[in-house]
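Enquirer: quick one: sequence plus predicted model below, questions after.
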Amino acid sequence: MKYFFTLLIIALMSINLNAQSVNDYKYVIVPEEFDFLKSPDQYQVNSLTKFLFNKYGFEAYLKRDEKPFDNLTDPCKILYADVKGRATFIKTTLEVVLKDCNDQVIFKTSEGTSKDKEYKRAYHNALREAFYDIEALQYSYNPAGEVQDSQNPQNSTAVSPDAIEVNKKPTQQPPVIKEEVVDTADSQNETSQPSATTITYTSEDGFYKVMQSGTTITFYDDTKKIGVATIGNPETFDITTTDFSGKAFFLEGRLVIQRKIKGIAGVVEMIFTKQ
């Protein structure tokens, strides 16, 4: 019994150290393809991984993305993400691993699981469950470890908005970023079904839904209700959810939300289209 408690204390200390060390890193690189999948971004697992890292405060990029830190004086201030997975007839299991430039594990999540029989939904559900551990870290980049860009040290904390947009080269346009595009999420478990007078919008990344009934719009993250807003002025109105907040407006039949993300310059433009 004494040996068991000793191991438990060591394990807890190890978890605490990992949680602290993650804050020393600002950027996360997500590979184009994970070993357990058969093609790049199959089932859009890589895109979802990047999205979730950004959601919980990191600055994450797919390997193919243009990056603002190519000239870092210390490239070892970058974390490299990997997802380990296995799928059986009974369940799908995934875990997320973060390694440093020396291939040393900095943090590893517990396993997320799903018993869904449809592959894409199973992988997405298992990955979201694994990311509960990332969320629990309450990650906050430690500015004491700030590494400056060798070409522009005064702006080392700023991220080029155009560099974050996937599959697009940097331009001279104003700092507006569009989030990763992922197929529309399934809605079979939606807690609120649209009526005949309800208009349903889905974000381009497929992770958020909006249901508009009159001047009331309700936001959902997958099946979870995250906020309600009132359309006081259709030209622009404020929205606040548990996941994000910002200014919203309608444009050519689409709902556009411009929101700020911590650590990222400019605004992130979320586009919601009618289903």
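Expert: Yep, it's here.
Enquirer: only C-alpha atoms from now on, for both contacts and neighbour counts.
Expert: OK.
Enquirer: in contact with the residue nearest to T202 when sequence neighbours are not counted, which residues?
Expert: Nearest residue to T202, sequence neighbours excluded (C-alpha to C-alpha, 6 or more residues apart in numbering): K209, at 4.6 Å. By C-alpha atoms under 8 Å, 6 or more residues apart in numbering, the residues touching K209 are 200-203, 219-222, 272.
Enquirer: can I get those residues in CSV including neighbour count and secondary structure?
Expert: Shown next, in CSV, are these (neighbours: other C-alpha atoms under 10 Å; DSSP: H, G, I helix; E, B strand; the rest coil):
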residue, neighbour count, secondary structure
T200, 19, strand
Y201, 22, strand
T202, 23, strand
S203, 26, strand
F219, 24, strand
Y220, 22, strand
D221, 18, strand
D222, 18, coil
F272, 22, strand
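Enquirer: quick one: contacts for F272?
Expert: 201-204, 209-210, 254-256.
Enquirer: hang on, the earlier thing: and which of the contacts of K209 is nearest G246?
Expert: For the contacts of K209, the residue nearest G246 by C-alpha to C-alpha is F219; the value is 13.1 Å.
Enquirer: how about the closest one, nearest residue that isn't a chain neighbour?
Expert: Nearest to F219 is V210, by C-alpha to C-alpha, 6+ apart, at 4.7 Å.
Enquirer: could you look up the SS state of the one you found?
Expert: Under DSSP: H, G, I helix; E, B strand; the rest coil, V210 falls in the strand class.
Enquirer: could you report the neighbour count for it?
Expert: 23 (other C-alpha atoms under 10 Å).
Enquirer: another structure for you, compare them:
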Amino acid sequence: MIKILKMKKLSILILTICSVIAFGQKVSDYKYVSIPEKFQTFKNSFDLETFLANTLKGKKYVILQGDKLKWPSEAMGNSCSIINADVINDKTMLRNRVILQFKDCNGKTILESKGNSTIKEFEEGFQDALKQALIVVPIANPVAIVQNEVATPTNVSVTATLVTESTASKYSNGKLDLQKVQIDNNQFILVKPNSSLPFATFKATTKRDVFRVKLENGDSTIGYFENGNIVIEMLQANGEYSKEVFAGK
């Protein structure tokens, strides 16, 4: 029974990975995320707005809701420093499904991720589906974004990268099992099977197979491939670093 449940959770994770489309600029480039008071495609949104806000706060984003006059002056002075989040009701007869979207100040989609759940109860099922869709959202690592960005012309197609099942693989250090999810050519994450927060986010450096790594607790370090394994240098209490080796399974 436990094995069947694990297989179901893995299947849901793979379905989520297969349903991610990333466009150019990354969600992690942004510090501020605007979330509406109510998602428009739901008659009853089952508090998904709060669920989304709390999860993104855990990923180090600053959430903007409610009265805009109370928003930080930095955000008010540069609307393009804000990314707008939305959750769309994609329910079918058998599954609670959602589409999570992030759009920039010009209305261009930065990331779209689909999540679904076999849980039949609406509140728990929709929140579970949103949790699956949030797996691929990385920890915030904001960069300066210019106010006067030029909107993408409507007659110009946006190149999208579809993340396929083949980009997902398993790694373990003997105590912790993780899923490697390739976000794009220069970035991947290691994520726990039942978590929406990446255990570690890897970004490419100028040296082959060496990465800048941001851990789930916010610490920054480096990681690299070694003999087919993923190695992360972990800071110890004495200030020294140790190697944490995750072997491919």
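Expert: It's in. This is a predicted model, so every value here is computed, not measured.
Enquirer: superposed, what's their TM-score?
Expert: Once superposed, the chains reach a TM-score of 0.46 (TM-score structural alignment, normalised by the length of structure 2), with 134 aligned residues with a C-alpha RMSD of 3.2 Å.
Enquirer: tell me where the stretch 1-150 of structure 1 has strands.
Expert: Using DSSP state E, counting those that start in this stretch, the strands of the stretch 1-150 of structure 1 run over 27-30, 59-62, 78-87, 92-99, 105-108, 112-114.
Enquirer: out of those strands, nearest to T230 of structure 1?
Expert: Among the strands of the stretch 1-150 of structure 1, strand 59-62 sits nearest to T230 of structure 1 (C-alpha to C-alpha), with 31.3 Å.
Enquirer: so which elements touch the closest one?
Expert: strand 27-30, helix 45-55 (3 or more C-alpha pairs under 8 Å, 6 or more residues apart in numbering; DSSP states H and E).
Enquirer: make JSON lines out of those and add distance to V96 of structure 1.
Expert: Output for those, formatted as JSON lines (distance: least, C-alpha to C-alpha, whole Å):
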{"stretch": "strand 27-30", "distance to V96 of structure 1": "11"}
{"stretch": "helix 45-55", "distance to V96 of structure 1": "9"}
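Enquirer: so which of the ones you listed is the most surrounded?
Expert: When those are scored by mean count of other C-alpha atoms under 10 Å, the highest mean neighbour count falls to strand 27-30 (a mean of 22).
Enquirer: tally of neighbours for E269 of structure 1?
Expert: 19.
Enquirer: and the one helix or strand it maps to, which residues are buried?
Expert: Following DSSP states H and E, one finds E269 of structure 1 within strand 267-274. Residues of strand 267-274 of structure 1 classed as buried by neighbour count (16 or more other C-alpha atoms under 10 Å): 267-273.
Enquirer: pick out whichever of the contacts of K209 of structure 1 sits closest to T240 of structure 1.
Expert: F219 (9.4 Å).
Enquirer: so that closest one makes contact with S213?
Expert: No - between F219 of structure 1 and S213 there is no contact under C-alpha atoms under 8 Å: 11.7 Å.
Enquirer: how far away is the closest residue to Y201 of structure 1 other than its chain neighbours from F250 of structure 1?
Expert: Leaving aside its sequence neighbours, Y201 of structure 1 sits nearest to K274 (C-alpha to C-alpha, 6+ apart; 4.3 Å). K274 of structure 1 sits 11 Å away from F250 of structure 1, taking C-alpha to C-alpha, to the nearest Å as the criterion.
Enquirer: same question for Y132 of structure 1.
Expert: The value you get for Y132 of structure 1 to F250 of structure 1, if C-alpha to C-alpha is used, is 33 Å.
Enquirer: got the contact list for the closest residue to T216 of structure 1 other than its chain neighbours?
Expert: Leaving out its chain neighbours, the residue that sits closest to T216 of structure 1 by C-alpha to C-alpha, 6+ apart is T230, at 4.7 Å. Neighbouring residues of T230 of structure 1 by C-alpha under 8 Å, 6+ apart: 215-217, 237, 239.
Enquirer: for the strands of the stretch 1-150 of structure 1, which one ends up most surrounded?
Expert: strand 59-62 (a mean of 24).
Enquirer: output the longest helix belonging to structure 2.
Expert: Assignment by DSSP state H gives helix 2-18 as the longest helix of structure 2.
Enquirer: how about that one: buried residues?
Expert: For helix 2-18 of structure 2, using 16+ other C-alpha under 10 Å, the buried residues are 9, 12-18.
Enquirer: ok, so of those residues, who is nearest T221 of structure 2?
Expert: The closest of those, once distances to T221 of structure 2 are taken by C-alpha to C-alpha, is I17, at 25.6 Å.
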